[in-house]
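>>> What follows is a predicted protein model with its sequence.
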Amino acid sequence: MDVLNYKNIVKLVLLDKYKILIVFLIFAAVSVFYALSLPNIYTSRIVVSSTINEGGKLSGSLGGLASMAGISLGGGEMSPEVVKESLVSNSFLGNFVKENNLGSILFAAKSFDPSTKKFIFDESIYDSKLSEWTRKVKYPQDVIPAIDELAKKLKESLVVGYDRKTKLITVTLSSYSPDFAKETLTLLISDFNMFMKNKEKEEAELTIRYLKDKLNREQVSEIRLALQQLLEDQLKKLALAETKTEYALKVIDNPLRASQKSSPRRSIICLAITLFGTTFFALLLLTFRIARLER
């Protein structure tokens, strides 16, 4: 076979057609077995909008009053993008996982039993019977995951997107349990609103104490008036934080319990493994045949 063209290559491949067929069937069986061994994953979705006033910084008049009084109250602008980044910050997500005892599920759950509605854990990571961590780690990690580890693990199944046109934030969470995904998403937004509310309350309370102290020591009437107006503005902020439930994020579309799995796509997995394995084996046989012909 002096000329190696398309027809000759086909002829060489057909010489091993039975071997290729057997390997095809083996890869098909393996791929089906592998695909069926993968647990179903369900995804829940929630859509929210930022309710924090983008004009959170002092208005021109109040900013002038603050300058007159010789103080700086900060309160920079908090855009929806900043709110989104606060939502996915390691400090918030890590503490969220820790406070709600979600670490064992995120780290050690390997599947979910619909009949008992319980997660099945990898006992080499977490002993569900004793409720103890058993994972093996290297320094400086500890057996119990740290805040940054908890946040990183949650981010593996959490996707947060922001639409610049609609200014809406979309959050999705994937889990072996559709109920867990839905409930955790609801809890995440609720806890974030409380987190931002408490943060704003602390800042407002500190500012109010500072303004009251400065007001008690100030003698100039113009500056006293400026301080009183600034104090009134901070009291309004505090009242808003105390009374507003959806302080940072307002729910536009509540999360629903997923009725269908989002992954794995078993048909594609089977097709990819079978085609890749068979093609690789066929090319390997073809290479050997060509090598023999060239000797």
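That came through, no problem. Keep in mind the model is a prediction, meaning the values are calculated, not measured.
>>> contacts, neighbours, all on C-alpha from now
Will do.
>>> who are the neighbours in contact with the residue most central in space within the chain?
What sits nearest the mean C-alpha location of the chain, by Cα atoms, centre = their mean, is L158, with 2.2 Å. L158 is in contact with V171, T172, L173, S174, counting by Cα atoms under 8 Å, 6 or more residues apart in numbering.
>>> In what element of secondary structure is the second one found?
Yep, that's T172 we're talking about. Secondary-structure element containing T172, defined by DSSP states H and E: strand 168-175.
>>> residue ranges for the helices of the stretch 51-200 of the chain, please.
Assigned by DSSP state H, counting those that start in this stretch, the helices in the stretch 51-200 of the chain fall at 60-68, 80-87, 90-99, 103-108, 147-155, 178-217.
>>> name the helices or strands packed onto the fourth one?
Which is helix 103-108. strand 118-121, helix 147-155 (3 or more Cα pairs under 8 Å, 6 or more residues apart in numbering; DSSP states H and E).
>>> Can you redo these as TSV, where the extra columns are distance to S104?
Below are the helices and strands packed on helix 103-108 laid out as TSV (distance: least, Cα to Cα, whole Å):
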stretch	distance to S104
strand 118-121	8
helix 147-155	10
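>>> Out of those, which is closest to G76?
Nearest to G76, of all the helices and strands packed on helix 103-108, is helix 147-155, at 26.1 Å by Cα to Cα.
>>> How far does the closest one sit from its chain's centre?
Put simply, helix 147-155 sits 9 Å off its chain's centre (Cα atoms, centre = their mean, to the nearest Å).
>>> Give me the helices and strands touching it, please.
Helix 147-155 is packed against helix 90-99, helix 103-108, with contacts defined by 3+ Cα pairs under 8 Å, 6+ apart.
>>> Out of these, the one nearest A226 is which?
When those are compared (using Cα to Cα), the closest one is helix 90-99, at 35.9 Å.
>>> got the contact list for that closest one?
Outside helix 90-99, the residues that reach it (Cα under 8 Å, 6+ apart) are 86-87, 103, 146-152, 154, 188, 191-192, 195.
>>> put this beside the first:
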Amino acid sequence: MTYTKSNTPEKDKVQYVAISPDMFQAQNNDDEIDLRELWNVIWRGKWLIIAITTIFAVASVFYALSLPNIYRSEALLAPADSDQQGGLSGLSGQLGGLASLAGVNLGGGKTDKTALAIEILKSREFFAKFAEKHQILPDLVAAKGWDPVSNKTIYDEDIYSSKKGEWIRNVKPPKRPKPSMQEAKIYFDKAFKINKSIDTGMISIEVMHYSPSVAKQWVDWSIEDINLVMKKRDEDEARKSISYLESQLSKTNIVEQKALLYQLVEEQAKTLMFAEVRKEYIFKTIDKALVTEEKVSPNRAIIVSIVVIFAGILASVILLVRNYIKFK
């Protein structure tokens, strides 16, 4: 029972309006009739829904089958020596106190070489040298599939002529037929991933490509190249340090300073020796990359399922809209 109060110009009056249970029942009956009517509309057009869904399902199957497989190759790495330091900065922790007593300022501090190597791997400069050295641009930009029988990459001949080895794509300036390193880096970032586990400190490098052989090769090359880059950096720094220390030896006659400088030279010589004999300089391979047999994408079953569900919903909406327009 609902009560309402109304004000009139003459005087205030209270008006009582009774809402019976039958009125609520009538409203509920209207809702039930509407839902039943909607279901009847859909049921009468079930063959249209089935037809539309079937067409979409068949089309999605052909589309899913036309998509090329993508494979992933991954390697698990460990820091070769997280405490290893190069150059004078690596000596500051060990001999800093003695050096200051002798009047020699080493400067620097402890560096995380693993983090440095990861950032170098992600850098544009490293990619440019990597792409130029291994000539990966055709496989990176122009690949559209892989032939498992011949184990060869299939190229888009409208972009890259594999027979002539020429870039023939039609692009607007400032782009050129041959992709620039800046443009190619965008493609590479989508295929190349590097992650470091916070819990274990392990590093994983993965590459996704149409060809599992190409994916494995890029992982191997990236590990090899970053080890060489980090090794060369430390070797160059050690040689410069030795050259500087030897020049300081020739300038002093103080025995304590000479002893310290000889120690510093010895430490730099150890760095050079370490770089010479150690192939896996910055990263040690725990689990090598493989030519994988299982694809990672596309998931054709999910693609078909999503399309079928969408087609069913779309067909139902079409029926309801058509029915609404018809009786409007």
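Structure's in. What do you need? Keep in mind that what you see is a predicted model, and the values were worked out from it rather than measured.
>>> now, which of the contacts of L158 of the first structure sits nearest V47 of the first structure?
Checking those against V47 of the first structure with Cα to Cα, the nearest one is V171 at 6.4 Å.
>>> give the contact list for the counterpart of that closest one in the second structure.
Aligned by TM-score structural alignment, V171 of the first structure pairs with I205 of the second structure. Neighbour list for I205 of the second structure: E74, A75, L76, L77, F192, K193, I194, N195, V219 [criterion: Cα under 8 Å, 6+ apart].
>>> Could you work out the most separated pair of the residues you listed?
L77 and F192, at 15.3 Å, using Cα to Cα across the contacts of I205 of the second structure.
>>> Show the buried residues in the contacts of I205 of the second structure.
If you count burial by 16 or more other Cα atoms under 10 Å, the buried members of the contacts of I205 of the second structure come out as E74, A75, L76, L77, F192, K193, I194, V219.
>>> of the residues you listed, closest to S92 of the second structure?
L77 (28.3 Å).
>>> Most neighbours among the contacts of L158 of the first structure, which one?
Using other Cα atoms under 10 Å as the neighbour criterion, S174 leads the contacts of L158 of the first structure with 25 neighbours.
>>> Distance of the nearest residue to that one once chain neighbours are set aside relative to K250 of the first structure?
Leaving out its chain neighbours, the residue that sits closest to S174 of the first structure by Cα to Cα, 6 or more residues apart in numbering is T43, at 4.2 Å. To K250 of the first structure, T43 of the first structure is 21 Å away according to Cα to Cα, to the nearest Å.
>>> Give me the more crowded residue out of these two.
For T43 of the first structure and K250, the more surrounded residue by other Cα under 10 Å is T43, and the numbers stand at 26 against 19.
>>> aligned partner of that one in the second structure?
When the second structure is aligned by TM-score structural alignment, the residue opposite T43 of the first structure is R72.
>>> Would you quantify the distance from that match to V149 of the second structure?
Distance from R72 of the second structure to V149 of the second structure, counting by Cα to Cα: 19 Å.
>>> and if you look at W167 of the second structure?
From W167 of the second structure to V149 of the second structure the distance is 26 Å (Cα to Cα).
>>> ok, the two, which is more surrounded?
The neighbour count for W167 of the second structure versus V149, taken as other Cα under 10 Å, is higher for W167 (18 against 6).
>>> residues near the nearest residue to A109 of the first structure once chain neighbours are set aside, how many?
In this structure, A109 of the first structure finds its nearest non-sequential neighbour in F121, 4.3 Å apart by Cα to Cα, 6+ apart. Residues lying near F121 of the first structure (other Cα under 10 Å) number 20.
>>> same check, this time on the one 3 residues further on
The burial count assigned to S124 of the first structure is 11, neighbours taken as other Cα under 10 Å.
>>> do F92 of the first structure as well
The number of residues packed near F92 of the first structure is 20, by other Cα under 10 Å.
>>> what residue of the second structure matches up with it?
Superposed on the second structure with TM-score structural alignment, F92 of the first structure falls opposite F126.
>>> Wait, V160 of the first structure touches L185, no?
No: look at V160 of the first structure against L185 with Cα atoms under 8 Å: they stay out of range, at 11.3 Å.
>>> can you list residues touching both of those two?
V171, T172.
>>> In contact with the residue nearest to S174 of the first structure, which residues are there?
Shown in contact with T43 of the first structure (Cα under 8 Å, 6+ apart): T172, L173, S174, S175, P178, A181, A258, K261, S262.
>>> farthest pair in these?
T172 and K261 (13.6 Å).
>>> returning to that earlier point: helix or strand for the match of T43 of the first structure, just tell me which one.
Element membership for R72 of the second structure (DSSP H and E) is strand 71-79.
>>> and the angle from that strand to helix 181-191?
90 degrees (axes from the mean of the first three to the mean of the last three Cα atoms, to 10 degrees).
>>> post-alignment, strand 71-79 of the second structure versus the first structure, mean distance?
Its matched residues in the first structure lie on average 1.0 Å from strand 71-79 of the second structure after superposition (mean Cα distance after the TM-score superposition for the first structure).
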